[in-house]
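**Q** Build the 3D model from these lines:
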Amino acid sequence: MKKNAARRRQKRKKKLILGAVAGVLVVGALGTTLYFTVLKDVLGGKSNKIVVTDINGSEVSFEPEELAQQIDVPTFYDGITINGVSVGGKTKEEVKAQFASEMNKPVSEVVDVKFQVGNDLIPMGTDGLTLTSDIDQIIDKAYDYGRSSTLPGDEGLKDRYNTINNLKKNPVDFVSTYTLDTSAVDSLAHQALDPLEKEVVEAYASSFDLENLTFVIEESQEGFKVDVSKAIADTKERLNNSDYVCVVPVSTETIEPKTSAEFLRNYLGLVSTTTSTTSGNENRNTNIRLICESINGLVLQPGEQFDFNKHVGQRTEEKGFKMAHGIFNGDMRDELGGGICQANTMLYQSVTKADLQVDERKNHTIPSTYVDKGTDATVTWESPNFRFTNNTDYPIAIHAWYEDRHVSVEIYGRPLEDGVTIKLVGELVREIPPTGTTYVADSSLPVGQKQTVTSSRTGYDYKSYKVYYDKDGNEIRKEEYFPSHYPMRNAEVRVGVKGPDGTIYKMDPKTGKVDAPADVVNPTAPTNPETTPPSSETTPATTPETTPAETKPEEKPNPTPEGGGEGGGNGGEGGGGEGGGA
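**A** Got it, this is the predicted structure:
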């Protein structure tokens, strides 16, 4: 029993000793830890590691310097793409070289505009368009991604790490864009679309069929209008919104012609005709025939002008014109092309009857007998001229011919309204009688001898009228037309003033009396005068005077059937040079 108690005391003693030893060990460990902690604080400062979460969700701690070194790399971060192309791990220089072609890419590889016209697609060119890329700025922006933070210090490093680390799950794509200067779009659109436009073509007369006396009518054609202005505006809007590959609908319009060929064939016809009888002079009739051949079948479109001298040209031997009577400075003489004015007068009258616009007309200086006074029309080279304009909305044609001493001119075109007809009528305003005789001393003639050089001629002033009649022949109205002035002419008599011994005596110019002794004066009757040759178209001179002091106004003559005509070739009436034709 005593042994058991001793054993229990011994066990309690061991436990106490073991407890004391354990306590000493714990205290020692705590002291050691405290020691090293204090030592570390004294030697190196307090620890400041940054704890971050990696892509797998695990926490990782880094020293600030270590973390900064890991994220501040001279290459693009993994997960960054430019225009869909990965650039991670590459330097900025490498990436710029990779995208260098973006800076110099041809406009045609970026811009593809097509105009939709109906079912057709018309490409627009790119010449003149200027394309600018922002790829350099995009590269800089992509490189700077994740390299800065709005947070300070270690928090900023942690924020950047998280941003960069997130790229591995969520890549970021940086897209470059182009800027296009659209100022050239206007011209490019016109180049593409203008060729599609067509002017409407009305049915028109291309010529006149002289065999059938009908117009040769060409068919009408539809017009096609493209709204280019709207196409330009729509294209610029698309391009300004960076829609560089697009189809732009274009508005168009089909324009129907107003006149059909069938209508013209049924509508156009004979409007007016004028005919007169010519003389029997072969040369004169040849000249008239040549004029008819020159104008026969001529078509004038609406608004076109006919100019006689421009169309016929100078009258020359090479063209076949002959010498025939024509007026030169108010006298009749042979001229190249004499007689052509008769054909021109027929044209003037038919043009007037067709109610066309006469622009220039001049009467002869001597009335023609193939038409009434006040209704003739002369031409010479180069003036006076005859010109008229087709002032209608339809073509006109001239049909002119010479046959069997008759010259005729017809006008074909639109009919006058409601069967209306027009006549050209002359009206006498006044007669202008000769005022006397002009005496001219002639030292080559002996005293007492007289020679009539030109006979006297009565002058006239005439009005003319276009008189309109309805289909029943009733006068509707009349319009004053071109006036005509036919100048009078005094007789001219040459008086001899040469005595037998050669003495030249004085003459009174008013009376023609020679101041010579009675035994010198030996009066003789005047020689035959050089009068205006009678013709079928000019008023012949009066009977030659027998007494120069007694000049009487001429009587209205009866024309003879032969002779020439008044002015109108290359020189003709009112001036020198070749020509003629009345």
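
**Q** Only C-alpha atoms from now on, for both contacts and neighbour counts.
**A** Fine.

**Q** Quick check: Thr273 vs Leu347, distance?
**A** Noted for Thr273: a distance of 9 Å to Leu347, by C-alpha to C-alpha, to the nearest Å.

**Q** Which residue is the nearest non-sequential neighbour of the most centrally placed residue in the chain?
**A** For the chain, Glu199 is the residue whose C-alpha lies nearest the centre (C-alpha atoms, centre = their mean; 12.5 Å). Sequence neighbours aside, Gly223 is the residue nearest to Glu199 in space, at 4.7 Å (criterion: C-alpha to C-alpha, 6 or more residues apart in numbering).

**Q** picking that back up, who has more neighbours, Thr273 and Leu347?
**A** Between Thr273 and Leu347, Leu347 has the larger neighbour count (other C-alpha atoms under 10 Å), namely 27 against 20.

**Q** isn't the more buried one right next to His399, touching?
**A** No. When contacts are counted by C-alpha atoms under 8 Å, Leu347 is not listed as touching His399 (9.5 Å).

**Q** any common contacting residues for those two?
**A** Val409, Glu410 (C-alpha atoms under 8 Å, 6 or more residues apart in numbering).

**Q** please give me the structure for this one as well, since I'd like to look at both together:
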Amino acid sequence: MSKSTQKKKGRLESLKENKKRNMVIGCISAVIFLGIIINHFNTNHLYNDKIAKHIFIDNIDVSNLTKDEALEVVGNKKQPKSMYLIYENTNHEISPEDINLKYNVKETIEEAYNYTKTDSYFENVKRYFGLKTNDKIIELKASYDEAKLSEKIQAVSKAINVEMVDATVYVSGGIGVTPSKVGKELDIASTKENIIKSIKEKKYGDIDLKVNLKQPKVTTKDAQSVNALLGQYTTKFSTGLSGRVHNIRTAAYKSSNVLLMPGEVYSYNNLTGDRNRSNGYKGAPVIINGGLQDALGGGVCQVSTTLYNSVLSSGMELVSITNHSLASSYAPLGRDAMVNDGGTDFKFKNPYSHPVFVKTTVGNGTVTSSIYGNAGDKPNLDIYVKTFKINGRDAADTYRIYKDSNGKVIKKEYVDRSVYKKPKK
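**A** As a prediction, the model looks like this:
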């Protein structure tokens, strides 16, 4: 090989070595440069002490803020406020302190700060660049003491609730009325639901309360329509039998002061109860199987009989009526009402469009039953009893004779037939 050829070859190899060296230097330089860029990115953007750009807490931009700066900004702008529960012209305040209401500000800021600072570098980079196109909104959540909230709602409930009261009628010299009240009851479930909704939505202020109304069955107007005596009857009894007197007073008390609404049925037995000692009854003579025997509750039939006669004269509708097996000493034939525990009851219905009031009083040897109602309902009637015999037994058909204002008969109503046994000798 000539010397010139050897020199050329040497120069080529030298050029190749230089090229390789330059490539290596270039690669190393690129890596160093990339490392500098990555380090700058990590230090100044990814792993700095600030929250990444395009991160919001609710509607507050916390981009490029330190945790302390974000705490000040969010803490100043997001504070829970009082809520006011409104009903009619009153409001009931629930302050944040009442229920320990607070926001998780520190925890939310920590979440915002750590959004691009997870354990995965690639996840952090992905999130960081994802923020360039999609903002990250982190919800600020509230916490409260549910037990204290329930206590507060219960306190508001007590302030609002009103127990429903039916109007009542009383007779003391004249006819009086105790007025009715509309019941009010706070809807606790919907109240709690609306409060929690306000807290979640961070919309504080007035909350209208739902209050359920319970209308009385008997209104003041209903009771005030009872303004006249429709019918009254009095029977007499001997005061010598203490047990019987006691039973008369007991039955009269239990069956009295009853307001009967239109169409409502009065049951004597339901009111007076079974004739036993636990219901307050004593032993006294009772008609059993055509004769007198001593039994609990003797005398209650005199009260039912007295009531029956006031029912007849006041125009009540008879539902159930049974005469005694023996003629009564305290009422005419056809005008007595027997009751017992075996199911024989005295019942009548209010046929009017207004309520009627049943009042029974016991005096010294007398029982008086009075039925009060609306003056416009007072009937003009006579009670007629036709007596006769059936197989030697006393019998009676009872009628009500209705008349107009001029005394002309407009209706004759058959009420009942009573048949009595012959007294045992």
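
**Q** I figured the residue nearest to the centre of structure 1 was touching Ser220, is that so?
**A** No. Judged on C-alpha under 8 Å, Glu199 of structure 1 makes no contact with Ser220 at a distance of 10.9 Å.

**Q** ranges for the helices of structure 1?
**A** Counting by DSSP state H, structure 1 has helices at residues 2-44, 64-71, 92-98, 100-103, 135-144, 153-166, 185-193, 228-240, 261-267, 282-295, 308-312, 340-353.

**Q** Pick the most deeply packed of these.
**A** Of all those, helix 340-353 carries the top mean neighbour count, a mean of 27, counting by mean count of other C-alpha atoms under 10 Å.

**Q** And the contacts of that helix?
**A** 271-276, 278, 284, 287-288, 291-292, 357-358, 370, 375-379, 386, 388, 407-411, 421-424, 466, 565-569, 580-582.

**Q** And for stretch 476-490 of structure 1?
**A** Contacts to stretch 476-490 of structure 1, defined as C-alpha under 8 Å, 6+ apart, come from residues 361-367, 374, 432-438, 454-470.

**Q** Mark which of those are buried, thanks.
**A** Among the contacts of stretch 476-490 of structure 1, the ones that count as buried by 16 or more other C-alpha atoms under 10 Å are 361-367, 374, 432-434, 436-438, 454-469.

**Q** so what's the closest residue to Val111 of structure 1 other than its chain neighbours up against?
**A** Closest residue in space to Val111 of structure 1, ignoring its immediate chain neighbours: Tyr244 at 4.7 Å, by C-alpha to C-alpha, 6+ apart. Tyr244 of structure 1 makes contact with Val110, Val111, Asp112, Val113, Arg238 under the criterion C-alpha under 8 Å, 6+ apart.

**Q** Distance check, the fourth one against Asp127 of structure 1.
**A** What it means is Val113 of structure 1. According to C-alpha to C-alpha, Val113 of structure 1 and Asp127 of structure 1 sit 12 Å apart.

**Q** Tell me which of these two has more neighbours.
**A** Counted by other C-alpha under 10 Å, Val113 of structure 1 and Asp127 do not tie: Val113 has more neighbours, with 23 against 12.

**Q** Assess the claim that the more buried one and Val247 are in contact.
**A** Yes. Assessed by C-alpha under 8 Å, Val113 of structure 1 is found in contact with Val247 at 5.9 Å.

**Q** Residue in structure 1 paired with Gln232 of structure 2?
**A** Here Gln232 of structure 2 is matched to Thr273 in structure 1, going by TM-score structural alignment.

**Q** Count the neighbours of Arg489 of structure 1 for me.
**A** There are 20 residues near Arg489 of structure 1, going by other C-alpha under 10 Å.

**Q** cool, and Asp418 of structure 1?
**A** 8.

**Q** Over to the one 3 residues further on?
**A** Here the neighbour count serves as a burial measure; for Thr421 of structure 1 (other C-alpha under 10 Å) it reads 23.

**Q** That one contacts Lys466, correct?
**A** No. Using C-alpha under 8 Å, Thr421 of structure 1 is not in contact with Lys466; the gap is 10.0 Å.

**Q** Find the nearest non-adjacent residue to Ile51 of structure 2, please.
**A** Closest residue to Ile51 of structure 2 apart from its sequence neighbours, by C-alpha to C-alpha, 6+ apart: Tyr113 at 4.7 Å.

**Q** Isn't the one you found up against Lys67?
**A** Yes. With contacts counted by C-alpha under 8 Å, Tyr113 of structure 2 reaches Lys67, the gap being 7.0 Å.

**Q** I appreciate the help and will end here.
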